[in-house]
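In: here are the coordinates; sequence isn't available:
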């Protein structure tokens, strides 16, 4: 690998060049990120999956830049214009923008006004006027008249000379770099409403007259303004001189251009022409070029942030605590068409289905109770999952009352049904349940995602899970790539049961393609359960390389070899055998014997094949074989009688579940079919720069209701439980200990602004709605 590329990556990741070189070699050799992060720590000296993903992304960018660098050098060389100085500049360019700036003067292009003027012999005129202000432009131009070339008068000659110099200025890489740095630091992005679009674009009213430094525009506001522009509601402009008076005749950037060329513009004969050249070059060429570039850069940065937010939320949802292998009854709530019910066993296998009508308009409480109780008794159900869509709270109330009257202590849990309908209508669901009604498939999915959110959600396009921010405004290819990486990392971090995993889940295992995953399931269906990992090598099209990548992440829970149910890779089985022999214990006795394993010194078992890092990992895995990194299962308890937005009152304290985290706060489900917003300023008593430092998707939190807008279905919440809603006294009950009108106590920690930039909590909701 190119040494400069290695050095660049090492500096960006703050690791050694040797680590980068090794990681790149492993990636180039077809190894997956999860495999390298888990089983090649010795080689990479501990690079984790996050560092490797960043390295992988930047490697693509830098290699593309290297290829472009070679193309540019070749093109300029073929033109006979590649000087040693230019070659050095191109070789040292550290960004694609810098490369393209250097290439601008040599880039093949259509004939321009400047080129036509050069062909007409006006280059000496342009050079003379630019270098010596004592020349009188009109007098000097007389010598360059050439009617045959279209230069009929002095005005045409001077216009042509100006075009030559304008293009020269606009293609000066050093000048462009100076102005770009200035704009990045000081320019302002200004948004204004398109005349006549005030009513149609009301959702963008925060930006009808808005401006802020382009370098500091957060991703959600950038994407909102860009969407407003795309919808014809807003017009955006880059303001280079935000502090200058509107009637000012010149721009700071024009002064920068003059200083760059060492020009002192005064009242000399040619100064008026030179000022005109600079002004035209700035407004017509340089500003337009850099505005387009900076707007594209802003969009790219905003998209990257939004994709990162989506990825972080997706990871939290996928890594949510599983309820485990318990027989579960799933209910997909409904009104007119009834509630669809499905019972699955501990492995997710469908056992039974039914349709009940406990809600309006039928209100068949007795019939519904009889049906559900029969299913519970017949299948020994010990967990009920209820989708959080239409009629969910009514269905939950029915289930709790029914269980209480029957004397059954079965937990009911509200489950997000985002994407369940997508799965129900998918080809995958149709293949799995060809004879099952689409709505009943949704109930199956709801039950399974409570048992194991990861195993069920991998069947759904991540973009349908509902945790994104402006997900339709970003690059769909980049979004898909990032989300696929998150899913892959989550699946491999948890591990997969080889004898129960679905094909979609197996597809996410490192090294396995969709075809291999389907072949594993087909092999299992034909030959029965896998007795050990080695049998994988008998699966069609699953060769040694794929086995190497996937074996450590696949578990055989009741196989002959106890190591097969752990995260110990088959390539280190010989190491475990050696540890067992050296300690005088059987391999079976080592597995799970954490106290004994913790007493061992990893260095005593290290050799040329397995270093201390690998030995330590093996010992840790043996101590807790197949450990699940996900948290303990717990659920929120929604307040009884609080079923819709109109039931909420300022001051209520409620329990809820975080459903989504954005740059400006977190959304929380408190059981009223509409998520409430906890603005970033209300997440904690301390200053919060990133909401994810406080909460993540799936967290169970306590919140206080601060604002309720029933017509617009907006709920303002706070996690600072001693906050007092403005203009309201806290009501009695609902767990609120405040007396009416009581002020919140002073705090030592600095308080953040109570309102987001651009308006009140309602404005934050407007931004949230657009996302």
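Out: That came in fine, so what should we check first? It should be emphasised that the depicted structure is a prediction, and the values quoted were computed from it without experimental measurement. Numbering: from 1, shown residues only.
In: from here on, contacts and neighbour counts on C-alpha atoms
Out: Will do.
In: helices along the stretch 251-400 of the chain, start to end?
Out: Ranges of helices within the stretch 251-400 of the chain are 252-260, 271-280, 287-318, 365-379, 392-406, based on DSSP state H, counting those that start in this stretch.
In: reformat those as TSV; add mean neighbour count and distance to residue 346.
Out: As requested, the helices of the stretch 251-400 of the chain are arranged in TSV below (neighbours: other C-alpha atoms under 10 Å; distance: least, C-alpha to C-alpha, whole Å):
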stretch	mean neighbour count	distance to residue 346
helix 252-260	16	69
helix 271-280	19	74
helix 287-318	20	19
helix 365-379	16	11
helix 392-406	18	21
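In: let's bring in a second model and compare:
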């Protein structure tokens, strides 16, 4: 635990004692806002951003330690844990490195290499690897055994090849080197699946798309992954010269790692094939899956953090304050919904007016609105930014001219998520007798008065200020957005006399 604390302290640039104090509070069930606001003296004034990062890293490093313990137990059970391996496992600082080290000891289905080992071909593989001057076909003859499934020299040499391939492909240092090489040099290549050109027209930008993997921005990566999930695009990682007959940089690195190069000795050609197959069959697909998974995770994290920033800005938009407000929720055929709330957000009056096509009752609407404004001493007009909002804005402009004595001000308000709120259980409790469409207008009025108090009633995802929100991990997204709401409410505080139940 101390090592986790000191590692987090290093990453955040704070003292280990601050981290230890924060971890103890989190473990007791304290929330980040509570610690940030009321336990400053204990944590040495860590702010909510530092605490959120600390909480995230703590979760990751604890999961890493749990996995480390179970891997050590598993290898120990097999009787294969050496002091060197134990040291490597204890030094592993990412989940990827841990899994690479565990790969040779993982319980797998019986592979071709294992079957060959059971048939005693390990000796042949070791001999050819150690001394490439031996002739593979001659050496293989004494291992022919039809009963074990190796009826001729071709089958025997294939078995020996799989033994070496599996050994090479499970070398943790080689994996780390190749992964790093691909990460910095690979190209992400997207192609349209033949025959899907019309169906997938919205992905046409990616039908012939190549870009450097490490430079791919999150929004493009998520678009490409969505295209693949919908069966429109195929994705691959490419590197180096892909021309037939040319040696792939990955093969060169495997050869260097195990001292294999073609000097014209009897077994060199066979060993060269082992290297080529190790890359093509074993390592390339494995690493491609890993790196695409990593790209996806990174893109998801970026998309979630953009969503979180946008939500933060929206929640902390400047409130208009306690002023009587008339809200217009624009609509054409179904009319504009009108709601009037007093300075504390209490609903006073509602109406439905039809200023736009097909009814075009412009003057009648102006008369109704002027009457409502005068009756309730309205100060502000909030206009939802949905369908027909421009026409409705023009209507509000004429209303202001019509009743100059009231000194009205009109403001356009985002209505994102208002329909979700109006059909929610919370809205039904607040306004049991009010029509669903009128509840949306009430929400628009209150959003202008106090965005935070009103928007916390809506599930953050429904506010719709993010990209690809349905493509990312819903658990991670919910965790991040809930944290934003918590931090915003914590930063501003609430007026207990007017706060909604959701806000409290």
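Out: Structure's in. What do you need? Bear in mind the structure is a predicted one, so any value in this text is a computation, not a measurement.
In: output the helices of the stretch 251-400 of the first structure in CSV; the columns should cover distance to residue 549 of the first structure.
Out: Listed next are the helices of the stretch 251-400 of the first structure as CSV, based on distance: least, C-alpha to C-alpha, whole Å:
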stretch, distance to residue 549 of the first structure
helix 252-260, 55
helix 271-280, 60
helix 287-318, 22
helix 365-379, 39
helix 392-406, 43
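In: select, out of the ones you listed, the one closest to residue 209 of the first structure.
Out: Residue 209 of the first structure lies closest, by C-alpha to C-alpha, to one member of the helices of the stretch 251-400 of the first structure: helix 287-318, at 18.3 Å.
In: next one: the closest one to chain centre, how far?
Out: 9 Å (C-alpha atoms, centre = their mean, to the nearest Å).
In: average offset between that helix and the second structure?
Out: Helix 287-318 of the first structure differs from its equivalent in the second structure by a mean of 0.4 Å after superposition (mean C-alpha distance after the TM-score superposition for the first structure).
In: that helix aligns to what range in the second structure?
Out: Aligned by TM-score structural alignment, helix 287-318 of the first structure falls on residues 284-315 of the second structure.
In: one more: stretch 581-597 of the first structure?
Out: Across the second structure, nothing matches stretch 581-597 of the first structure (TM-score structural alignment).
In: check stretch 623-630 of the first structure too.
Out: Aligned by TM-score structural alignment, stretch 623-630 of the first structure falls on no residue of the second structure.
In: how about the helices of the stretch 251-400 of the first structure, which one is nearest residue 576 of the first structure?
Out: Of these, the one closest to residue 576 of the first structure (C-alpha to C-alpha) turns out to be helix 287-318, at 31.9 Å.
In: tell me which residues in stretch 50-60 of the second structure are buried?
Out: 50, 51, 52, 54, 55, 57, 58 (16 or more other C-alpha atoms under 10 Å).
In: cool, stretch 18-27 of the second structure as well?
Out: By neighbour count on 16+ other C-alpha under 10 Å, the buried set for stretch 18-27 of the second structure is 18, 19, 20, 22, 23, 25, 26.
In: re earlier: among the buried residues of stretch 50-60 of the second structure, which are in strands?
Out: Using DSSP state E, no member of these falls in strands.
In: just those now: which is nearest residue 401 of the second structure?
Out: Of the buried residues of stretch 50-60 of the second structure, the one sitting nearest to residue 401 of the second structure (C-alpha to C-alpha) turns out to be residue 52, at 50.0 Å.
In: ok, for that closest one, nearest residue in space, not its chain neighbours?
Out: residue 32 (6.9 Å; C-alpha to C-alpha, 6 or more residues apart in numbering).
In: who's in contact with the one you found?
Out: Taking C-alpha atoms under 8 Å, 6 or more residues apart in numbering as the contact definition, residue 32 of the second structure lies against 26, 48, 51, 52.
In: quick check: residue 285 of the first structure touching residue 170?
Out: Yes. Contact criterion C-alpha atoms under 8 Å: residue 285 of the first structure and residue 170 qualify, at 6.2 Å.
In: please report the distance of residue 170 of the second structure from residue 182 of the second structure.
Out: Note on residue 170 of the second structure: its distance to residue 182 of the second structure, by C-alpha to C-alpha, to the nearest Å, is 17 Å.
In: which of these two has more neighbours?
Out: Applying other C-alpha atoms under 10 Å to residue 170 of the second structure and residue 182 shows that residue 182 carries more neighbours, namely 22 against 19.
In: what sits up against the one helix or strand the more buried one maps to?
Out: Assigned by DSSP states H and E, residue 182 of the second structure belongs to helix 172-185. For helix 172-185 of the second structure, contacts defined as C-alpha under 8 Å, 6+ apart pick out 97, 100-101, 103, 169, 212-214, 239, 250, 253-254, 257, 287, 291.
In: just the residues you listed now: which is nearest residue 275 of the second structure?
Out: For those, the nearest to residue 275 of the second structure is residue 254 (6.5 Å; C-alpha to C-alpha).
In: re the thing from before, narrow the buried residues of stretch 50-60 of the second structure to those in helices?
Out: The helices in this structure, assigned by DSSP state H, contain 50, 51, 52, 54, 55, 57, 58 from these.
In: any idea what sits nearest the second one, other than its immediate chain neighbours?
Out: The shortest distance from residue 51 of the second structure to any non-neighbouring residue, by C-alpha to C-alpha, 6+ apart, is to residue 32 (6.3 Å).
In: what does the one you found correspond to in the first structure?
Out: In the first structure, residue 32 of the second structure lands on residue 33 (TM-score structural alignment).
In: ditto for residue 410 of the second structure
Out: Match for residue 410 of the second structure (TM-score structural alignment): residue 412.
In: what number of residues lie near residue 38 of the second structure?
Out: So residue 38 of the second structure, with other C-alpha under 10 Å, has 11 neighbours.
In: got the contact list for it?
Out: With contacts defined as C-alpha under 8 Å, 6+ apart, residue 38 of the second structure has no neighbours.
In: how far away is it from residue 359 of the second structure?
Out: Taking C-alpha to C-alpha, one finds residue 38 of the second structure at 58 Å from residue 359 of the second structure.
In: confirm the match of residue 410 of the second structure sits in a strand?
Out: Yes. Checked against DSSP: H, G, I helix; E, B strand; the rest coil, residue 412 of the first structure lies within a strand.
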